[in-house]
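Asks: Okay, sequence plus prediction incoming.
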Amino acid sequence: MKRLYALSVVGTMLLAAPSAYPAQLLNSSYDVSRELYERLNPLFIQHWDAEHPQDKLTLRQSHGGSSKQALALLQGMRADVVTFNQVPDIQILHDKGRLIPSDWQRRLANNSSPYYSTMALVVRRGNPLRINGWDDLVKPGVKLIYPNPKTSGNGRYAWLAAWGALRISHHNDDGAVQRAMRQWVRNTQVADIGGRGATQSFVNQHLGDVLITFEAEARALQQHYPAEQYQVIVPRTNIKAEFPVTWLDRNTERNHTTAVAKAYLNFLYQPEAQNILTNFYYRTYHATPSLVAQQHFSPVQFFTVEQQFGSWQHAMQSQFAPHGQFDTLQSAGQSL
């Protein structure tokens, strides 16, 4: 009896004592967010360590096309949080893996999206083909580079942005939109597996006339290669690309990281993080946008996935499921 009591006391002491191991967090994120989180993570670690000196934090990143990251999570990757670039790649973590609850979007502000972006067109020096908007991308002979919508949220937004904007400019004439998007498919030179791969094809391999990517990636590309004199065009009619985040309840419970995971994602909403986000050319909900935002963010008439496609579920089914518009137009383009 005394032995059992002693063991019980020891167990209670171990539970009450500070963790003997440093806190660790794995953030699974989309392909082109590497530099952003390299900047954000040290600041969060500094805040966390100051408030929790007994739990020094290690923060790791995993990057790739968001759909591939979601698949890796369903196959067992033990990430604590996801910072993705579209809703379906998080929703599937509930629908297929029960890693998160059904109400995950209601747990943080702005539908759990601390920042957002839109799509941009990057053209080469002098804009030789006079590209100004979506209609110019479906002219014969324009070579397009973008991420594959089957594996990349970036690519999915590119396709939906073009489809939605052309639908608006063609006054909801879906036949005209299909004909235009069939030409888009013919014009596609490379559809890379992820956003960073598309950028490398455009920059390093000198493929394509136009790179279609997130505004943030386009502006960063322009900044990093000033000698190339890339031009960035943000079409006035454009999609609102939300960047949802969540902690993965099943994993954080197993990893004992729920508290730090929640704190990390809430940090993204704080003014310090929001200012960094605008410096990386992401649009934010912060009341006083930085000078960078004021200088570089042109006005956009946003439409949402819900407004043009009914819902994300319907967009995924009608556009990207087997025999959806993407596959159908791909087959039609190859048969010509």
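Replies: Here it is on my side, so go on.
Asks: contacts and neighbour counts: CA atoms only from here.
Replies: Noted.
Asks: And for residue 128, the neighbour number?
Replies: The burial metric for residue 128, expressed as a neighbour count using other C-alpha atoms under 10 Å, is 9.
Asks: And for residue 72?
Replies: 14.
Asks: That one and residue 296, how far apart?
Replies: Applying C-alpha to C-alpha, to the nearest Å, one obtains 35 Å for the distance of residue 72 from residue 296.
Asks: residue contacts, the most centrally placed residue in the chain?
Replies: The chain has residue 85 as the residue nearest its centroid, 2.1 Å off, counting by C-alpha atoms, centre = their mean. Taking C-alpha atoms under 8 Å, 6 or more residues apart in numbering as the definition of contact, the neighbours of residue 85 are 30, 66, 153-154, 241-244.
Asks: Mind checking which of these are in strands?
Replies: With DSSP state E as the criterion, strands contain 241-242 from among the contacts of residue 85.
Asks: Presented hereafter is structure B, for comparison with structure A:
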Amino acid sequence: MRNSPSSSLRRALLVLAMAAGSTLSVQAAAQTELLNVSYDVARELYKDVNPAFIAAYKQQTGQTVTVKQSHGGSSKQARAVADGLEASVVTMNQANDIDMLADRGLVAKDWARKFPNNAAPYYSTMVFLVRKGNPKGVRDWQDLARSGVQVVIPNPKTAGNGRYTYLAAWGSVIKKGGNEAQARELVGKIFKNVPILDGGGRAATTTFTQRQIGDVLVTFENEVSMVRQEFGNNFEVVYPATSILAESPVAVVDKVVDRRKLRQPATAYLNFLYSPAGQEFGAKHFMRVRNENVMKKYAANYKPISLFTVDEVFGGWRAAQKRHFDDGGEFDKIYQSK
């Protein structure tokens, strides 16, 4: 029996509708893929956070979302986003990098007010990792300036880790009542003891732990805790008398999420970091967290330490960037005279 023109037309329309539906499904799948562009030391943290968020989001909304990660030096990652890497969210280790994205129109100018605690669900500080027995007797920042002590620090021009270390050393002098010239002298001597400037914090950890270069690694508290967990008693952690508050701020990349219709899952992802589950993940990875109950639960992981802020000593991140890390700034002068 031959098909009538009307039945053929109906089948053709059905095929087109099925094809269109398939195309829409593919597009919907693509639209629910988030990219978290982050700093390298946070790789393991977000590797654990992502599947938990995906499950929670599915339960709450019925929607399936996937999360991809990109990690590297914080400032290098921010520049990649500025140059076109389509991040849905950024989870950095310093406000300076997100400010740069805000200046480019990728992130809201008031990004720090979009989420609690200056949009920083986690924070850390800078401490020292030394070899077993602490053979060089390193106790405080001034010990890093001694002759014969090799210090591993990532490049402050590309890594927030290195930037915080520089500011922590400088600020340690100011907090003790010293002046700017004395702070500059200390930081200059410390960087003369740096044998290699790695591009990011994880690369610096590899240089110290696996390549066996240096007597001291200066890095985030959560990073040294991870190293000790992995390598056992081969290393010891030394807490200086004072150090810097190192916040890990987050932001939605508005320009990307609005174009790709990802604002809801992207915002939910960052809100998840503040949830009890998200805070637990942070604490398990040795980050200091905002939830008081979770912080108390993991209190044994954190030694008391006197912390100062970038605002307190340097007048904020923008002022610190301009004076110390812009081309021709204090760091360039110090390192060029090395």
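Replies: Alright, I've got the coordinates. Computed from a predicted model, the values in this text were never measured in an experiment.
Asks: And the TM-score between these chains?
Replies: Comparison of the two superposed chains (TM-score structural alignment, normalised by the length of structure 1) gives a TM-score of 0.90, and 316 aligned residues with a C-alpha RMSD of 1.8 Å.
Asks: related to what we said a few turns ago, ok, and the contacts of residue 85 of structure 1 in structure 2?
Replies: Among the contacts of residue 85 of structure 1, the ones whose aligned partners also stay in contact in structure 2 (both residues aligned by TM-score structural alignment, their matches' C-alpha atoms under 8 Å) are 30, 66, 153-154, 241-244.
Asks: quick one on the thing from earlier: and the residue mapped onto the residue nearest to the centre of structure 1 from structure 2, which of the three is it?
Replies: When the structures are aligned by TM-score structural alignment, the residue of structure 2 matched to residue 85 of structure 1 is residue 93. Reducing the assignment at residue 93 of structure 2 to three states with DSSP: H, G, I helix; E, B strand; the rest coil gives coil.
Asks: Any figure for the gap between residue 93 of structure 2 and residue 49 of structure 2?
Replies: 17 Å.
Asks: same question, residue 10 of structure 2
Replies: Separation of residue 10 of structure 2 from residue 49 of structure 2 (C-alpha to C-alpha) stands at 48 Å.
Asks: So if I had to pick from these two, which one is more boxed in?
Replies: More crowded of residue 10 of structure 2 and residue 49, by other C-alpha under 10 Å: residue 49, with 20 against 12.
Asks: how about the helices in the stretch 101-250 of structure 1?
Replies: If you assign secondary structure with DSSP state H, counting those that start in this stretch, the helices in the stretch 101-250 of structure 1 sit at 109-112, 134-137, 153-169, 174-187, 195-203, 215-224, 249-255.
Asks: Tell me the counterpart residues of the fourth one in structure 2, please.
Replies: Spelled out, it's helix 174-187 of structure 1. Helix 174-187 of structure 1 corresponds to residues 180-193 of structure 2 when matched by TM-score structural alignment.
Asks: Number of residues surrounding the counterpart of residue 333 of structure 2 in structure 1?
Replies: Matched across to structure 1, residue 333 of structure 2 falls on residue 328, judged by TM-score structural alignment. Burial of residue 328 of structure 1 is recorded as 14 neighbouring residues (other C-alpha under 10 Å).
Asks: now the helix or strand harbouring residue 328 of structure 1 against helix 174-187, angle please.
Replies: With elements delineated by DSSP states H and E, residue 328 of structure 1 resides in helix 325-334, which encompasses its position. Helix 325-334 of structure 1 and helix 174-187 are oriented at 60 degrees to each other (axes from the mean of the first three to the mean of the last three C-alpha atoms, to 10 degrees).
Asks: So which bits of helix 325-334 of structure 1 are buried?
Replies: Judged by neighbour count (16 or more other C-alpha atoms under 10 Å), helix 325-334 of structure 1 contains these buried residues: 325-326, 329-330, 333.
Asks: any idea which of these is closest to residue 260 of structure 1?
Replies: Taking C-alpha to C-alpha as the measure, residue 326 is the one of the buried residues of helix 325-334 of structure 1 closest to residue 260 of structure 1, at 40.0 Å.
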